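Trainee: Return atomic coordinates for the entry below.
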Amino acid sequence: MKLVQTQFKPDSIQIGVSACVVGQGVRFDGGHKRLGFADRDLREFVSYVPVCPEVAIGMGVPRPTIRQVEVDGAIEIVGSTDSTLNVTDAMSSFSQQQSQTLDGLSGFIVCAKSPSCGMERIKVYHPDGHTLRHDSVGVFTKALMERYPLLPVEENGRLCDPVLRENFVTRVYALQDWQRMIHSGLTADKLVKFHSRYKFMVMASHQTSYRTLGQLISDLSSNDLQDVADEYIYGLMWALKQRANRKGHTNTLMHLQGYFKKFIGTEERQALADVIDKYRQGLLPLMAPMTLIQHLLVKFPNEYLSNQVYIRPHPDKLALRQQL
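Mentor: Reported below is the predicted structural model:
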């Protein structure tokens, strides 16, 4: 049984990935499920940690297909055409052990529909072969998510959706940012500054969390710092998982616009307001008002706004906001 181990590296973003998703021929038939965005676009900015649970437990390539079967209320992993092939114990053991060695990751991309790696809607069969339901999770992915509840996890298929893709990458960068801060040594000052940089990001994603996290940070002297930090990062990652919609973005953009009202003339102010409103109506992508705001920041520097993660949550080259 081959395990992969990681350690956190503050100067790089490590993402776990089902090996087939980055083009490795490890599927049952020797093929792969290469995702262009992962293997081409995102690869420039991250280091991948490939994992294939089925190969890791010695099933080899090619190999018989497997599926989840419910037997007496418990899930077993057995051969799709040969029920005498049972890898339940091996898969469970690998999943539990492997999931404990991935502390250095900031995200994970898994393969959809896989009985070992799928994130959701995995088929569960009756021993007689008919489908019971479509609501299970891959054995390895389930262990991974239980071990690391903060970890952004997404399926290859879902990452074809521009909203889900941008949301996932935003969360990966946010978690790595947090991990880097914790790695350098947690202090009250660092926590306050971290929250300050994420205020507009949270505002766009979830208004209630914006208020709750602000209240949590407001009085660090009365509570244990580590307890506050633990509660904060759980709240932040949950908030960022809520996909920001046009209403949330529009509200945030209008707040950003307010910082320039003393510096720009009527025409510039109206032009920005018009672009924000066109975005609200769905006539322009998010990049349109964001580009104007970035331009204004060059003309009228503002350290507080420049430090906001919302302005640039991930590399521009990924162009993740062009379809939002």
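
Trainee: contacts and neighbour counts: CA atoms only from here.
Mentor: Fine.

Trainee: need the helices for the stretch 151-300 of the chain, in chain order.
Mentor: Under the criterion DSSP state H, counting those that start in this stretch, helices of the stretch 151-300 of the chain are mapped to 162-184, 188-205, 207-218, 225-241, 246-258, 266-280, 287-299.

Trainee: export the ones you listed to TSV and tack on distance to residue 109 and mean neighbour count?
Mentor: What follows is the helices of the stretch 151-300 of the chain, written out as TSV (distance: least, Cα to Cα, whole Å; neighbours: other Cα atoms under 10 Å):
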stretch	distance to residue 109	mean neighbour count
helix 162-184	9	19
helix 188-205	22	19
helix 207-218	26	15
helix 225-241	15	17
helix 246-258	26	17
helix 266-280	30	16
helix 287-299	26	16
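
Trainee: and those helices as TSV, adding distance to residue 47?
Mentor: Below are those laid out as TSV (distance: least, Cα to Cα, whole Å):
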stretch	distance to residue 47
helix 162-184	12
helix 188-205	24
helix 207-218	31
helix 225-241	21
helix 246-258	30
helix 266-280	34
helix 287-299	27
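
Trainee: how many neighbours does residue 43 have?
Mentor: Residue 43: 14 surrounding residues under other Cα atoms under 10 Å.

Trainee: How about residue 166, nearest residue that isn't a chain neighbour?
Mentor: Distances taken as Cα to Cα, 6 or more residues apart in numbering place residue 320 nearest to residue 166, at 5.4 Å, with adjacent residues excluded.

Trainee: I'd like the structure of this one too, to check against the first:
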Amino acid sequence: MSEKIPVGISACLLGANVRFDGGHKRLTFAADQLTPWVQFEPICPEMAIGLPVPRPALRLVKQDNGEITLRYSDKRQGDLTIAMCEFSQQRVAQLSHLCGYIVCAKSPSCGMERVRVYEPDENNNRKAGRGIYTDILMKAMPWLPVEEDGRLQDPHIRENFVERIYALHELNQLRQQGLTRGALMAYHSRYKLLLLAHSQPDYRELGRFVAAMHQWSTLDDFFVEYRQRLMDLLSHQATRRNHTNVLMHVQGYFRPHLNPRQRHELTMLIERYRQGTQPLLAPVTLLKHYMAEFPDDYLSGQRYFDPWPEALRLRYGH
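Mentor: All right, here's what the predicted structure looks like:
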């Protein structure tokens, strides 16, 4: 997976001065750390519908009939809802190639969650909305990994997002190369340990689904359903407990090859990770050392050990 991964992003998060006040919300993680591996496609929906910079701030307003509309926050006349919806639908229809999207939090056009929704003609509001553009995006592409800039400050959410965009990128490449049952089976096999770290019950259920691949009339129909189920599973954050179970499972492959001191060292390192005194990187690094010393075809192909470029340093702190 050497080519860059296509990811959409709110233009202000790359440092473009497109916000209502003429500023930006540059996200260092995206602009600096992800850029070597990701091909960002920046979009500012508000500028795309013809609004200038600077401009009056916008807000979501709930009408008496329950409809959510996009209006100016300074109460000036103008309903931008139709323009934003039409642009969003047209633009989103061109984005099926994307493997992820990073949106600007709190924005009435781009916010993913807890966007303020105001009552008509007053300032009463609830943090209960989603930006119009992002809402249309997520409904049209429910499998797509989408995150907000603020949430990506959390190392666990950051790791999960990057893991998902890499998994989806590899899956999309299979489709581009021409789907075969063998290729899909091999892909699923490569992700088994990673899926186990997210949810053992969901992993088993997905395994049964894959085993019934032959029952589907077309591989493309199967792909669409598999993609959704896979991304739903990966959207649940991996847990320390599940990671520990995976590490202990892998440890079993090496027991015949290790002397008592090595077995004890590995066991204690996994236990210290379980207790939270060592980062995941510590036992994974030792296991990768043993994988090099005692090669195993199944383990060497597992994405669990290298789900993203090491330079992103995502497993260093937890």
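
Trainee: which stretch among the helices of the stretch 151-300 of the first structure comes nearest residue 147 of the first structure?
Mentor: Ranking these by proximity to residue 147 of the first structure (Cα to Cα) places helix 225-241 first, at 13.8 Å.

Trainee: And what about the equivalent of residue 84 of the second structure over in the first structure, helix, strand or coil?
Mentor: Aligned counterpart of residue 84 of the second structure in the first structure: residue 91 (TM-score structural alignment). Here residue 91 of the first structure is helix, with the state taken from DSSP: H, G, I helix; E, B strand; the rest coil.

Trainee: so who does residue 91 of the first structure touch?
Mentor: Contacts here follow Cα atoms under 8 Å, 6 or more residues apart in numbering; on that basis residue 91 of the first structure touches 53, 54, 57, 77, 116, 139, 140.

Trainee: do that again at 7 Å, thanks
Mentor: residue 57 (Cα atoms under 7 Å, 6 or more residues apart in numbering).

Trainee: Likewise for residue 15 of the first structure?
Mentor: 46, 47, 48, 49, 105, 106, 107, 108.

Trainee: mind putting these in a markdown table, distance to residue 258 of the first structure and neighbour count included?
Mentor: Formatted as a markdown table, those follow (distance: Cα to Cα, whole Å; neighbours: other Cα atoms under 10 Å):
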| residue | distance to residue 258 of the first structure | neighbour count |
| --- | --- | --- |
| 46 | 35 | 15 |
| 47 | 39 | 15 |
| 48 | 41 | 22 |
| 49 | 43 | 18 |
| 105 | 38 | 27 |
| 106 | 34 | 28 |
| 107 | 35 | 24 |
| 108 | 38 | 23 |
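
Trainee: Pick out whichever of those sits closest to residue 218 of the first structure.
Mentor: residue 106 (27.3 Å).

Trainee: so who does the residue mapped onto that closest one from the second structure touch?
Mentor: In the second structure, the residue paired with residue 106 of the first structure is residue 99, using TM-score structural alignment. Counting by Cα under 7 Å, 6+ apart, residue 99 of the second structure touches 5, 6, 7, 144, 145, 165, 168, 169.

Trainee: Would you mind finding the match for the fifth one in the first structure?
Mentor: Matched to the first structure by TM-score structural alignment, residue 145 of the second structure sits across from residue 152.

Trainee: what number of residues lie near the residue in the first structure that residue 154 of the second structure lines up against?
Mentor: Under the alignment (TM-score structural alignment), residue 154 of the second structure pairs with residue 161 in the first structure. Residue 161 of the first structure has 12 neighbours, counted by other Cα under 10 Å.

Trainee: so is the match of residue 106 of the first structure in a helix, a strand, or just coil?
Mentor: Assigned by three-state DSSP, the conformation of residue 99 of the second structure is coil.

Trainee: Identify the residue spatially nearest to it, adjacent ones excluded.
Mentor: Nearest residue to residue 99 of the second structure, sequence neighbours excluded (Cα to Cα, 6+ apart): residue 165, at 5.2 Å.

Trainee: Aligned against the first structure, show me the partner of the one you found.
Mentor: Residue 165 of the second structure maps onto residue 172 in the first structure, with residues paired by TM-score structural alignment.

Trainee: What distance do you get for that match to residue 233 of the first structure?
Mentor: Note on residue 172 of the first structure: its distance to residue 233 of the first structure, by Cα to Cα, to the nearest Å, is 13 Å.

Trainee: Go ahead and confirm residue 20 of the first structure touches residue 32.
Mentor: Yes. Contact criterion Cα atoms under 7 Å: residue 20 of the first structure and residue 32 qualify, at 4.6 Å.

Trainee: between these two, what contacts are shared?
Mentor: Contact criterion Cα under 7 Å, 6+ apart; residues shared by residue 20 of the first structure and residue 32: residue 26.

Trainee: Neighbour count for the two, which is higher?
Mentor: The neighbour count for residue 20 of the first structure versus residue 32, taken as other Cα under 10 Å, is higher for residue 20 (21 against 17).

Trainee: Make sure I have this right: that one is in a helix.
Mentor: Yes. The assignment for residue 20 of the first structure by three-state DSSP puts it in a helix.

Trainee: quick one, what contacts it?
Mentor: 26, 27, 32, 33, 34 are the contacts of residue 20 of the first structure under Cα under 7 Å, 6+ apart.

Trainee: at 10 Å instead, please
Mentor: Contact analysis of residue 20 of the first structure by Cα atoms under 10 Å, 6 or more residues apart in numbering lists 26-27, 30-35, 50-52, 110-111.

Trainee: Give me the contact list for stretch 277-296 of the first structure.
Mentor: So stretch 277-296 of the first structure is contacted by 245-251, 253-254, 256-257, 260, 263-264, 268, 271-276, 297-302, 305-306, 310-312, 319-324 (Cα under 10 Å, 6+ apart).

Trainee: can you rerun that using 7 Å?
Mentor: 246, 247, 250, 272, 275, 276, 321, 322, 323, 324.
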